[in-house]
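Participant: here are the coordinates; sequence isn't available:
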């Protein structure tokens, strides 16, 4: 079995879940390989995402690991079927031109059941107007080459199609007042962005909640977070932004901690209606 091109984050996740199953029943790689009638290297390569795995093998391995959660197994089987499919997705055209983490994010959003995000200093990527996105990328360090700059803009704007029919991804965006008031691109661009934000907040599948300065301190104040729900809780993912790129977190501890962070933040936000009024007040100040 030949190694394939580098796996996506979603493909690695499938392997990780199979590894978790094996470890849950206390089997070593060698013991699992013997149970499955294969070799240790194959099990290792599948668990790392380097090799694909068939739907039938996912179900057999789950049975061998005494996993009885049918919904969870069905979700993993669906992920295995995706990898073996030759289906093309819009982000594939950017392969080799953008960082793999950008493509992983688009794939994550595409397959998400819903997402909940908290932004402190920037507008959420899915809700950015083109002029605002350009102003944000102009601050990139090191500066982006012209072609790379335009690709990143186009990619960010195209990601927002998950909010449109037929996808209509359900989203909750917590946006701190700081993000509303930092005028990337100047007052004109900031005003355009806030009006765009108001328009997007009227979508039935988009909930925008402002966390005002008056709310005081809050957890995870130094970072932006996106919690993406999978078809089952075991397949949830947390995506965070770091100075060196995107990070994807999947451990049960990370998921529990970030759920708690977002729950605490949501207790301090304004209601969607009051948030829209607050955004309009900020627009009037520009």
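Facilitator: On my side now, so go ahead. Everything quoted here is computed from the prediction, not taken from an experiment.

Participant: use CA for all of it now, contacts and neighbours both
Facilitator: Will do.

Participant: can you list the buried residues in the strand or helix carrying residue 159?
Facilitator: According to DSSP states H and E, residue 159 maps onto helix 146-159. Neighbour counts over helix 146-159 (16 or more other CA atoms under 10 Å) mark 149, 152, 153, 155, 156, 157, 159 as buried.

Participant: where's the residue lying closest to residue 28 once chain neighbours are set aside, which helix or strand?
Facilitator: The shortest distance from residue 28 to any non-neighbouring residue, by CA to CA, 6 or more residues apart in numbering, is to residue 22 (7.6 Å). Assigned by DSSP H and E, residue 22 belongs to helix 9-24.

Participant: cool, and residue 210?
Facilitator: Residue-wise, residue 210 maps onto strand 206-211 under DSSP H and E.

Participant: what residues does that strand touch?
Facilitator: For strand 206-211, contacts defined as CA atoms under 8 Å, 6 or more residues apart in numbering pick out 163, 170-177, 200-201, 265, 268-272, 275-276, 278.

Participant: another one to put next to it:
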């Protein structure tokens, strides 16, 4: 039996989607683009689906064929090519849902991250004990080894906040998430203490929506927003009960940014947010 072809990474799929949008804006079919580029139509289709890699030089050549003059966008797309070594998250692919693999890859490459959570502490801020207790409540129930895979994956994701040049990370957290006592009082207090410790890092901003705050949009959904070098290559992940939904269309991304802006507008400022977290931790 021949070896299976590796699944395309979320980064390669994202690059392919943007190249398809450039082609469609140029009003060219895949067949017409292939003829101008001197390759087969199936090759164009596979590049756009993320099944085939493409070099930075070929990205720039395609941009010329598509009459794209946005140098910032072209440079951002070119920067998404050339990675031959797969990331650490690939070792989890056969054990975890694809959405979690995609999440780790998106976080790794983001120039900045902005997340909003109402019921849960954001994953990059969770302690292992808190994460383990959250996964134990999963439906359907996870086996012990499945829980440990997820905890290990979550902890490895957090390394991006500690690297030499970490991305700016803004976490919008509702007071409800701070008061959920997953794992009991000791685990809950340790979790809040960890949030306080993380809030002292220069690259981390914690903003809390208090119970007595005003209404805000999308109250039932978590959002992870991954900034790229230019807004065209941003990506968002909507957290749902069934799976994560990736968003990369410009109109949808704009809507996500507006939602996050409105949520942030009803948060406490960083210092009062930290004071509220401290008060909740002291009351446990």
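Facilitator: Received, thanks. Model, not experiment: these values are computed from the prediction.

Participant: please indicate which of the contacts of strand 206-211 of structure 1 are buried?
Facilitator: 163, 170-177, 200-201, 265, 268-272, 275-276, 278.

Participant: restricted to helices, list these.
Facilitator: 177, 200, 201, 265, 272, 275, 276, 278 (DSSP state H).

Participant: trace the second one over to structure 2, please.
Facilitator: Residue correspondence, TM-score structural alignment: residue 200 of structure 1 in this structure matches residue 198 in structure 2.

Participant: not including adjacent chain positions, what is the nearest residue to that match?
Facilitator: residue 204 (6.6 Å).

Participant: count of neighbours near the one you found?
Facilitator: The tally of other residues near residue 204 of structure 2 (other CA atoms under 10 Å) stands at 20.

Participant: and the residue mapped onto residue 254 of structure 1 from structure 2, how far from residue 120 of structure 2?
Facilitator: Taking TM-score structural alignment, residue 254 of structure 1 has residue 252 as its aligned residue in structure 2. Residue 252 of structure 2 sits 24 Å away from residue 120 of structure 2, going by CA to CA, to the nearest Å.

Participant: what about the two, which has more around it?
Facilitator: residue 120 (20 against 13).

Participant: leaving out chain neighbours, which residue sits closest to that one?
Facilitator: That would be residue 177: by CA to CA, 6+ apart, it lies 4.8 Å from residue 120 of structure 2.

Participant: in terms of secondary structure, what does the host helix or strand of that neighbour contact?
Facilitator: Taking DSSP H and E as the criterion, residue 177 of structure 2 maps to helix 175-179. Helix 175-179 of structure 2 sits against helix 270-283, with contacts defined as 3 or more CA pairs under 8 Å, 6 or more residues apart in numbering; DSSP states H and E.

Participant: switch the cut-off to 10 Å
Facilitator: Counting contacts by 3 or more CA pairs under 10 Å, 6 or more residues apart in numbering; DSSP states H and E, helix 175-179 of structure 2 is packed against strand 112-117, helix 185-199, strand 204-209, helix 270-283.

Participant: equivalent range in structure 1 for that helix?
Facilitator: The aligned range for helix 175-179 of structure 2 is 177-181, by TM-score structural alignment.

Participant: which residues does the matching stretch contact?
Facilitator: Under the criterion CA atoms under 10 Å, 6 or more residues apart in numbering, residues 119-124, 187, 190-191, 193-194, 197, 210-215, 275, 278-279, 282-283, 285-286 lie in contact with stretch 177-181 of structure 1.

Participant: repeat that with 7 Å
Facilitator: 120, 121, 122, 123, 210, 211, 212, 213 (CA atoms under 7 Å, 6 or more residues apart in numbering).
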